[in-house]
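In: From the sequence below, what's the structure:
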Amino acid sequence: MKQLTTDFGNPIASNQNSLSAGELGPLLLQDYQLIEKLAHQNRERIPERAVHAKGSAAYGELVITEDISKYTKAKVFQKGEKTPLLLRFSTVAGEAGAADAERDVRGFAIKFYTKEGVWDLVGNNTPTFFLRDAYKFPDFIHTQKRNPKTHLRCANAAWDFWTLCPESLHQVTILMSDRGIPASYRNMNGYGSHTYSFINSNNERFWVKFHFKTKQGIKCLTNEEAEQIIAKDRESHQRDLYENIEKGNFPKWSVKIQILSEEQASKLEFNPFDLTKVWPHKIAPLIEVGEMILNKNPQNYFNEVEQAAFSPSNIVPGIGFSPDKMLQARIFSYPDAQRYRLGANYHQLPVNRAKSEVNTYNVAGAMNFGIGDNLVNGAYYEPNTLGGAVENEMYLEPDLVIKGNANRYKAVDNDYYTQPRNLFNIMPEDEKQRLFKNIAASMQGVKEEIINKALKHFELIHPDYANGVKKALCK
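Out: Alright, predicted model coming up:
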């Protein structure tokens, strides 16, 4: 039998009864283990994520089977490379106690423990998003959360915002389609969503989008099916993922990319960095890269899932950013959220720590348990003459040509309707009917003038879209 101890390894004589002044007397402050247990319990919950609060995760591996070295020098993408990873799935709008089978966008965040450091790809199960400028992001999230007066979710706020920001129509159509409620995390695709850059060994830049195509097949739930599941199991997706991995039924995804040269991107009729739009496959066909597999469950949910911290700011040589305005803002906002939620040294937690060598001059701060070779050598600043870590200009990226004056530019591309129309046109008739029904259901309690604004937008996408929603609203 193992000896029960305090957090500092001191043996505990009794863990059943508090220390009191006599059998019926008051408790004593010197009962340090009672104080420790109560104080620790008060701190067992860290602030939940403002977005993507409810999540599940698993470990796995990325295996590169194709040669794409002409696009990137990143070691993680060289043929034959195998990279361990952690993939966290989540819902976006719900709190930590939300049901897994709710209609919502699903987060698809991957932490790759590469030989060149951690690379985080923070995506969703949709290739687009509601916004293209992060200036609107806090307001958008407010519409998805609880009304501060009623403390209830507010469909009126959601549709009011969407109808005033028609760039969201593409994502709204996806959300209200069959794919708005995946049957499980295993049965959905994942996307990097943003445009990133690849840098090859010749220091040439390419724009890239990442796709993860499920090998389990796409499976979705209707509203009625989801309601039946939620009534019995609010953790349906977590249960499905955990149990399948425990059985050895490891989920897999095909990894693909889309590539555009800088010249090709400059000639497009739409902004290739607009997160509300996709790159049509006829312009940028999918390129096979490899396979991703999940094969191990976390052993401690809090340590390995709740404390997992992702940020698109974590990149490796050969992978870079783009002028995508949403991505640019997330480069700051994601790590800042983790500094607030987990502390300044969240990167030292085992689930977040790089498996490659780390040399940094960031020191001190709460929960700092890293020593670092630099500090051992006495080098805690840079530049120094103490043999500390130094910069290496070989990792500089090629220049990104920037034109124009600093200003608060409105998007030039106001075509909010073509891509949603293209999506609507390829939907089978039965899915269109479910789309109409789902939208009508989501509009319960929404003001008539807001519904009418939405119908005008649907009319501009396609007359059949508007007519279908109208009929569904009348039922």
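
In: C-alpha from now on. contacts and neighbour counts both.
Out: Fine.

In: Stretch 195-202: how far from the chain's middle?
Out: Put simply, stretch 195-202 sits 22 Å off its chain's centre (CA atoms, centre = their mean, to the nearest Å).

In: again but with stretch 424-437, I slipped
Out: The answer for stretch 424-437 is 27 Å, by CA atoms, centre = their mean.

In: And for stretch 426-444?
Out: 26 Å.

In: again, but for stretch 229-241
Out: On CA atoms, centre = their mean, the centre of stretch 229-241 falls 20 Å from that of its chain.

In: How about stretch 150-163?
Out: 23 Å.

In: Would you mind listing the buried residues in that stretch?
Out: Along stretch 150-163, these residues count as buried under the neighbour rule (16 or more other CA atoms under 10 Å): Arg153, Cys154, Ala155, Asn156, Ala157, Ala158, Trp159, Asp160, Phe161, Trp162, Thr163.

In: Now render those as JSON lines, adding distance to Glu36 and secondary structure.
Out: Output for the buried residues of stretch 150-163, formatted as JSON lines (distance: CA to CA, whole Å; DSSP: H, G, I helix; E, B strand; the rest coil):
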{"residue": "Arg153", "distance to Glu36": "38", "secondary structure": "strand"}
{"residue": "Cys154", "distance to Glu36": "41", "secondary structure": "coil"}
{"residue": "Ala155", "distance to Glu36": "44", "secondary structure": "helix"}
{"residue": "Asn156", "distance to Glu36": "46", "secondary structure": "helix"}
{"residue": "Ala157", "distance to Glu36": "44", "secondary structure": "helix"}
{"residue": "Ala158", "distance to Glu36": "44", "secondary structure": "helix"}
{"residue": "Trp159", "distance to Glu36": "48", "secondary structure": "helix"}
{"residue": "Asp160", "distance to Glu36": "49", "secondary structure": "helix"}
{"residue": "Phe161", "distance to Glu36": "47", "secondary structure": "helix"}
{"residue": "Trp162", "distance to Glu36": "49", "secondary structure": "helix"}
{"residue": "Thr163", "distance to Glu36": "52", "secondary structure": "helix"}
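
In: The structure of the following sequence is requested for comparison with the preceding one:
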Amino acid sequence: MATKKPSPKKGTEAAIDRKEVLQQETAKTTSLLPHTADAAGEQMTTNHGVKINDDQNSLKAGDRGATLLEDFILREKITHFDHERIPERVVHARGSGAHGVFQLYESQAPYTKAAFLNDTKTETPVFVRFSTVAGSRGSTDLARDVRGFAIKFYTEEGNFDLVGNNMPVFFIQDAMKFPDLVHAVKPEPENEIPQAASAHDTFWDFISLMPESAHMVMWLMSDRAIPRSYRMMEGFGVHTFRLINAEGKSSFVKFHLKPLLGVHAVAWDEAQNISGKDPDFHRRDLWDAIESGAYPEWELGLQIVPEEDEFKFDFDLLDPTKIIPEELVPVQPVGKLTLNRNPDNFFAETEQVAFHVGHIVPGIDFTNDPLMQGRLFSYTDTQLIRLGGPNFQEIPINRPLVPVHNNQRDGFMRQTVNRGKSSYNPNSLGNNDPQQVKAADGGFTSYNERIDARKVRARSNSFRDHFSQARLFFNSQSDPEKNHMAEALIFELGKVKTVAIRQRMLGILKQIDDSLATQVAYGLGLSIPNDLARPLNHSIPADGKPEDHEPIQMKSALAASKALSMAHTRKESILTRKIAILVADGVDAVSVKAVKSVLEAQGAVAELIAPRLGNVIAADDTVFMADHSFLTAASVLFDAVYVPGGTNSVASLEAEPNAVHFLNEAFKHCKAIAADEQAIQVLEATYFYKKLPEEYNEETALAEGIIIGPDPVKTAKIFAKAIAMHRFWEREKPRMIPA
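Out: Here you go, the predicted model:
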């Protein structure tokens, strides 16, 4: 039955309706007032009204000692933080994972009794999850952000989780500040803007008041924050762990993962374009590589420091804002991690996998790193709400390979059917099973570390050097990398609306490098403050003296570290690199086939881009199938570009604005470009052609990354060498073009 459309209300009747709506809205607002909090001018308290004297430090056994469980302020703060968002992860929400194996090269028995680091014959299954940190599940892969790199080793002694990042340090030194950091970097609470970005007031307000973040900010503003691929980034355990051998001897260790494809990044402008063209770029890249059999590989490396050398460095091993420079302690490769199988179900595996820094096996133990100590509590607490209760370890992706027997029972989603009368220990009704295990038989025992200290909320003075390693990182970068860092800071701080925050941040940058601060100040139209506002460090307890918390200026033992610059990464392979070949009807089939053959023989992926999808008819009537049209493809999705010959094809591409833009954009992003000599007129239509050298030989071609030649096979071989170099960042400034 049809319903008659109501007539629009007029005059007094409409006015009464509006009045009722306003009254309803006012009533709703009024009803919320008792539940509305405004912290302006108020004192800090716990959720139960206890006034907080120190919100900066967790309670420890001595200023370098273990964090104490009795710290009710830390527990309340982190518990509340862990349960703030459901059901997605509070951080690392957007991720991608894969299965694989770890194969040990050589037994590490002198350092650890961990079985998977002793047995070279056994492949240890793994599941690895990569992620961005700040964004939601629906955000882009190409945000400027830290990347998570978490590995679950399913060992014969139980699960070992190495919960790391693609950067070796962190923003904060104490887990007490973790909720503050994440609150600051997340979208601003009044409008939920911006998503998956640190370029806003609250983040830089926090960072500019917390100089301990300076080192990590340098990494975040570097090209490490916009990797080319998950397969082309390093992984780090971040914290200093312990290794313990069968005799009970302890060593300190830092875990590293180095990709066999090298460490590579994209340009920031390119990253922003990729976010629009394919926000799943990294997830798709990982999936496609594994599906094609080009399995991603990393070497697991260890930096081992004997316990007796704990205090020999000019930094504190327990400080998570510090690295151990590889020149001081080399990274020893001990095994290879290979990812060889994609998940069968994203939710069941990648989304439900639960990592925990506290999942360790005999032979690996913790240190008193105060950030690590807080994570030991936080990770389990987070899974309780995200995965429905205390039985999250029974979800298949989280189950260890070894049998599980204990007296834990019941709870939400319990899947194990336990038999027997006794669920306690000791018991006589069940033969006292399950039995405790002697250390000699593989039972886990904590390292017997001597602790003799007072309970304090404090940090060691050895944690007060905030700038020496930030300076070391900046000094270690190549000139293009330094320019990228300055531009990233100008971009990020340019989004900050509060000028005082920008000014304060310039003061922090001045502590790191004068030239960097000057370049950023110029880009922001500001001057560097002559006298820094005091205190420089605002992370001070209520009764603390600012001078007791001011940063200490230390001089690093190194002026620069080669390992910190991506300019020195591996550049010998083009395996899995994606090359666009621009074609149209009338293309020279010989040059297309020759170049594809050379590149694909070295493991690259060559795809044909044409004005339209469907068949492309070559000059000799060979039929090629276009992989993409210019409408669905973009240069930012490829690592390099080739333009083959063929009179008609060349003429069509020269007249195709999208083809010319494709080349201009690839040049702007410093990628290798090759062309058959017949295709010169296409290059002549670009902005960059007039900037190229007058004459070309192999030397100039490999310096510029532009290869032009009559012989497609020879051109392809030189082109492959250029692609392996990844980018030609040196041409970025002098060859800048509009695109």
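
In: Need the counterpart of Met161 of structure 2 in structure 1.
Out: Heads up, residue 161 of structure 2 is Asp, not Met. When structure 1 is aligned by TM-score structural alignment, Asp161 of structure 2 is paired with Asp120.

In: Double-check that that match belongs to a strand.
Out: Yes. Assessed by DSSP: H, G, I helix; E, B strand; the rest coil, Asp120 of structure 1 belongs to a strand.

In: what sits against it?
Out: Counting by CA atoms under 8 Å, 6 or more residues apart in numbering, Asp120 of structure 1 touches Ala109, Ile110, Lys111, Phe112, Phe310, Ser311, Pro312, Ser313, Asn314, Ile315.

In: if you set the cut-off to 10 Å instead, what comes out?
Out: 85-87, 109-113, 192, 309-316 (CA atoms under 10 Å, 6 or more residues apart in numbering).

In: In strands, which of those fall?
Out: Leu85, Leu86, Leu87, Ala109, Ile110, Lys111, Phe112, Tyr113 (DSSP state E).

In: The first one maps to what in structure 2?
Out: For Leu85 of structure 1, the equivalent position in structure 2 is taken to be Val126, counting by TM-score structural alignment.

In: Could you do the fourth one as well?
Out: With TM-score structural alignment as the criterion, the equivalent of Ala109 of structure 1 in structure 2 is Ala150.

In: Can you tell me the closest non-neighbouring residue to that match?
Out: Val163 (4.3 Å; CA to CA, 6 or more residues apart in numbering).

In: And that neighbour, how far from Ile73 of structure 2?
Out: Going from Val163 of structure 2 to Ile73 of structure 2 by CA to CA, to the nearest Å gives 25 Å.

In: Pick out whichever of these two has more residues nearby.
Out: For Val163 of structure 2 versus Ile73, the count of surrounding residues by other CA atoms under 10 Å is larger for Val163: 22 against 19.

In: who are the neighbours in contact with that one?
Out: With CA under 10 Å, 6+ apart, Val163 of structure 2 has these contacts: 128-129, 148-152, 235-239, 355-359.

In: Helices along the stretch 51-200 of structure 1, start to end?
Out: 137-144, 155-164, 169-176 (DSSP state H, counting those that start in this stretch).

In: Read off where the second one ends up in structure 2.
Out: When structure 2 is aligned by TM-score structural alignment, the counterpart of helix 155-164 of structure 1 is residues 200-209.

In: looking at structure 1, where would I find the counterpart of the helix or strand that contains Leu599 of structure 2?
Out: In the assignment (DSSP states H and E), Leu599 of structure 2 maps to helix 589-601. Under the alignment (TM-score structural alignment), helix 589-601 of structure 2 falls on nothing in structure 1.

In: so what does that helix touch, helix or strand wise?
Out: On a contact count with 3 or more CA pairs under 10 Å, 6 or more residues apart in numbering; DSSP states H and E, helix 589-601 of structure 2 meets strand 578-582, strand 605-610, strand 623-626, strand 640-643, strand 672-676, helix 712-724.

In: Which stretch among those is buried most, on average?
Out: Most buried of these by mean neighbour count (mean count of other CA atoms under 10 Å) is strand 640-643; its value is a mean of 28.

In: which part of structure 1 lines up with that strand?
Out: Going by TM-score structural alignment, strand 640-643 of structure 2 sits over no part of structure 1.

In: Contacts only, for the residue nearest to Trp162 of structure 1 when sequence neighbours are not counted.
Out: Distances taken as CA to CA, 6+ apart place Ser168 nearest to Trp162 of structure 1, at 6.0 Å, with adjacent residues excluded. By CA under 10 Å, 6+ apart, Ser168 of structure 1 lies in contact with Thr128, Phe129, Phe130, Leu131, Arg132, Phe161, Trp162, Leu275, Thr276, Lys277, Tyr416, Pro420.

In: Can you tell me what the fifth one aligns to in structure 2?
Out: Going back to what we said before, that points to Arg132 of structure 1. Aligned partner of Arg132 of structure 1 by TM-score structural alignment: Gln173.

In: ok now do that match, which residues does it touch?
Out: 56-57, 212-213, 318-322, 369-372, 459, 463-464.

In: So among the residues you listed, which aligned pairs are also touching in structure 1?
Out: Contacts from these that recur in structure 1, judged by both residues aligned by TM-score structural alignment, their matches' CA atoms under 10 Å, are Glu212, Ser213, Leu318, Asp319, Pro320, Thr321, Lys322, Asp369, Pro370, Leu371, Met372.

In: can you redo those residues as CSV with distance to Arg228 of structure 2?
Out: Formatted as CSV, those follow (distance: CA to CA, whole Å):
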residue, distance to Arg228 of structure 2
Glu212, 28
Ser213, 25
Leu318, 31
Asp319, 29
Pro320, 26
Thr321, 25
Lys322, 25
Asp369, 32
Pro370, 33
Leu371, 29
Met372, 29
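
In: Looking at these, which one is closest to Leu181 of structure 2?
Out: Closest to Leu181 of structure 2 out of these is Ser213 (9.9 Å), distances taken as CA to CA.

In: Fine, thanks again, bye for now.
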